[in-house]
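> Structure, please.
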Amino acid sequence: MFKYVYSLVFCIILGISPSFSQHTEEHAAATTAGHEEEKFDIGGMIMHHIADEHGWEFTHGVKLPLPIILYTADRGIEVFSSSRLDHGQVYNDYKNEHEHIVRVNADGTVNEAIHPMDFSITKNVATLMLGALLLILIFTSVSKGYVQNKGKAPKGIQSFLEPLIVYMRDEVVKPSIGKNYGKYFPYLLTLFFFIFINNLLGLLPGGANLTGNIAITLVLALITFLITNLSANKYYWKHILLPNTPKWMWVIMIPVEVVGVLMKPLSLMIRLFANITAGHIIMLSLFGLIFIFKSWAVAPAIGVFALFMSAIELLVAFLQAFIFTLLTSMYIGSAIEEHHAEEHH
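Okay, the predicted model is just below:
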């Protein structure tokens, strides 16, 4: 089914804004002479929303508890709801300190001798599962459509996705890899639609910043790195380890080529992480301006600009998936490319 792994899409376009849960604490009180407004912490608000967390907060006061799964040598595996640790509560001697679960002593201090291993279902993990479920449901349907409509015009979701599948095959993967593209096509389609769907899910109200999490982009880049270099032929490695230059230059060229091999996945990782995270930061900053100015008079102008930025974010969601897949195709193509004719001279 994943051979045709493809896109979610424009049925969720209506939710084009990232999640905002404006903290109403900016109006908190607290001085001896009277009540004074607390300064709005826009940096804290932004970091709160782009970071992972043990619960899934859709808006202020609306939070979906997620399972916390911990392992310690003295207690083994423990499972309980993340709501047990909300608002700094202590449960079973555990406390959530800035999304890091720690064991505490009776006096409330952190027990430095015990370091729980955290296997919890966090917001990003739950989004990862949701994205995988959507991929399975959508492309199982597409796969059945190909079987049932064999020799006929595509129908339903198949007709919506087929032009994009054909475009990725004929305009991206095949030109980049060549005649052996079929071996890598299922992975590249899966890669494209995994990134694309999760980019779109991140734009929904309450959505998680999954593809803006550097751990996720690191794993995607690592998979590309392994496939590229494990598939590479002898000409690829000869170009890197025995470059076609005078031998006295090898001391310079070989380290440069090796660094180039490592920089390719690094650039994939940082590009996706930085662009998606930057988009969320811009949107959250725009809405934070309303609370910085402490006036709803600026809201209409900010709303119009935010709507424009949301449209840009939809484009970025597609472009980042496309660029990641295109570059991966090019890296694989260069690794399996046959001996150049000019090298015979």
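> Going by C-alpha atoms from here, please, whenever you check contacts or count neighbours.
Fine.
> what's the closest non-adjacent residue to Ser159?
Ala153 (8.0 Å; Cα to Cα, 6 or more residues apart in numbering).
> Am I right that the one you found is in a strand?
No: Ala153: not assigned to a strand; according to DSSP: H, G, I helix; E, B strand; the rest coil it is coil.
> What's the local residue count around it?
Ala153: 9 surrounding residues under other Cα atoms under 10 Å.
> separation between it and Arg169?
For Ala153, the distance to Arg169 (Cα to Cα, to the nearest Å) stands at 19 Å.
> tell me the contacts of Arg84?
Applying Cα atoms under 8 Å, 6 or more residues apart in numbering, we find Arg84 in contact with 90-91.
> let's see this one next to it:
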Amino acid sequence: MGSKFMKSLLVAVFSVFSFGVAMAEEGHEPAQHEAGATHEEKLDPGKIIIEHVTDAHDFHFMDIGGKAISIPLPVILYSEGKWHMFSSGNFHHGHEAHDGFFLVNDHYIQQMKAEGVDVSGLKNQQIIAVDAEGKPNASVQVYDFSMTKNVVQMLLASILLIVLMSSIAKKYAKNGPNKAPSGFQNAVEPVITFVRDEVAKPNLHGKYQRYLPFLLTVFFFILINNLFGLIPGSANVTGNLALTAVLALISFIVILFSTNKHFWGHVFWFPGVPVPVKLIMLPVELMGIFTKPFALMIRLFANMVAGHVIILSFIILIFIFGAMSKSLGYGTSPIFVGLAVFIYAIEVLVAFIQAFIFTNLTAVFIGQAFEHGDHHEGGHH
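Prediction:
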């Protein structure tokens, strides 16, 4: 009961703090760049949500008294034959240039537009070279190898995965089957058994042991990153399309290396089908090879982003109603916070489900890559 209360309290505090950070940034930037402005900037829910689900060069938690509470990350740039390494804190959240470089934000883009500067190639959180006046210097090419929060969190998750699984493997090597598992080993063993019995064996049959290490690595890597993304102030790594694309690409390569001549025979010249139909099926079958990893990429990305967007949307509704009437804002806040807590609890379940779905679909696609050969050799069609 106590853990449920703490979880509810955690998400409520996180939600309010997250919106507070966004509101502080919304009100802070104009004060920095437009001294003397008296108008109050309107609430932009879409902008706030996008800022919270995209990558950044620091872990930004909140603003207190106009001072940002954040963890700056290393900036690593290569430009004009030189390496530049410094802390992202030197940008002061996109308010100042450093060493001839600037961290682009929405206000900077708007300011450059107002001055008639072409900003078609600029995007939020991009590091660019600027001239002495602070305007984009298109003649200088910048290669960004910075450690963003997505990269840092992914590395931390990878290290955690290696450490935990190595310690469990050492226990198995030391004790063998003679001693019952204990501690974290006892919690992980049912999950490993589940992936083996419910994912690998049904889809890969006699070849499941060959692919089980890969499937377990994919499952636990996605699961750990999904759970990390639910920690207040962390990054939603699996909600980044680049990461899900790389995971899908790795699965795609494994699938291709698992194919045999029977698989390609069914793709290019489906047996037992009239020639006119074969010509129609050929582009469909070829497209199907690429739609499988594409489906893996989009499914994981969309599901992990959706939960964060819904939680932020509920919290933003409090301030939208509060802008109409303070009493309405206070009156509806328990409802929307309760809904946010409910979605947060579902997101914990979704973290496990999406890791399972990605792993299971990967096993299904691998099984389809070589099952035609097995059926042919066994005399089955």
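> So after superposing, what's the score?
The TM-score (TM-score structural alignment, normalised by the length of the first structure) is 0.90; 333 aligned residues with a Cα RMSD of 2.5 Å.
> circling back: aligned to the residue nearest to Ser159 of the first structure, what sits in the second structure?
Under the alignment (TM-score structural alignment), Ala153 of the first structure pairs with Ala180 in the second structure.
> And for Tyr181 of the first structure?
So Tyr181 of the first structure corresponds to Tyr208, using TM-score structural alignment.
> Please apply the same query to Arg169 of the first structure.
Taking TM-score structural alignment, the alignment pairs Arg169 of the first structure with Arg196 from the second structure.
> what secondary structure does its match sit in?
Judged by three-state DSSP, the three-state class of Arg196 of the second structure is helix.
> Find the nearest non-adjacent residue to it, please.
Leu212 is the one closest to Arg196 of the second structure (Cα to Cα, 6+ apart), at 6.8 Å.
> Secondary structure element holding the one you found?
Element membership for Leu212 of the second structure (DSSP states H and E) is helix 208-228.
> Mind listing what's buried along that helix?
Neighbour-count burial for helix 208-228 of the second structure, counted by 16 or more other Cα atoms under 10 Å, picks out 208, 211-212, 215-216, 218-228.
> That one vs the first structure - mean distance after superposition?
Superposed on the first structure, helix 208-228 of the second structure shows a mean distance to its aligned partners of 0.7 Å (mean Cα distance after the TM-score superposition for the first structure).
> which other residues reach that helix?
153-154, 157-158, 161, 192, 195-196, 200-201, 234-238, 304, 348, 351-352, 354-356, 358-359, 362-363.
> Looking at the residues you listed, which are in helices?
153-154, 157-158, 161, 192, 201, 304, 348, 351-352, 354-356, 358-359, 362-363 (DSSP state H).
> residue in the first structure matching Gly239 of the second structure?
Per TM-score structural alignment, Gly239 of the second structure is aligned with Gly212.
> Contacts only, for its match.
Applying Cα under 8 Å, 6+ apart to Gly212 of the first structure gives the contacts 50, 272-277.
> Show me which pair in those residues is furthest apart.
Ile50 and Leu272 (14.4 Å; Cα to Cα).
> which of these two has more neighbours?
Leu272 (28 against 22).
> OK, contacts around that one?
Leu272 of the first structure neighbours (Cα under 8 Å, 6+ apart): 211-212, 217, 320, 324.
> Compute the number of surrounding residues for Ile253 of the second structure.
Applying other Cα under 10 Å, we find 11 residues neighbouring Ile253 of the second structure.
> no no, Lys149 of the second structure
By other Cα under 10 Å, the residues close to Lys149 of the second structure number 24.
> Okay, Ser95 of the second structure and Val53 of the second structure: tell me how far apart.
Wrong residue type there; residue 95 of the second structure is His, not Ser. Taken as Cα to Cα, the span from His95 of the second structure to Val53 of the second structure is 21 Å.
> what's the answer for Thr332 of the second structure, then?
25 Å.
> Can you get me a residue count around the residue nearest to Glu347 of the second structure when sequence neighbours are not counted?
What sits nearest to Glu347 of the second structure in space, not counting adjacent residues and going by Cα to Cα, 6+ apart, is Gly307, at 6.3 Å. Close neighbours of Gly307 of the second structure, defined as other Cα under 10 Å, add up to 20.
> Doesn't Met85 of the second structure lie inside a strand?
Yes: counting by three-state DSSP, Met85 of the second structure is part of a strand.
> Need the counterpart of it in the first structure.
Per TM-score structural alignment, Met85 of the second structure is aligned with Val79.
> Next, count neighbours for that match.
12.
> check contacts around it.
Counting by Cα under 8 Å, 6+ apart, Val79 of the first structure makes contact with 67-70.
> Ile311 of the second structure too?
Ile311 of the second structure touches 15, 339-341, 343-344, counting by Cα under 8 Å, 6+ apart.
> what about burial for those residues, which qualify?
The buried subset of these - by 16+ other Cα under 10 Å - is 15, 339-341, 343-344.
> Where in the second structure does the helix or strand containing Ile270 of the first structure fall?
Using DSSP H and E, Ile270 of the first structure sits within helix 250-293. The aligned range for helix 250-293 of the first structure in the second structure is 278-321, by TM-score structural alignment.
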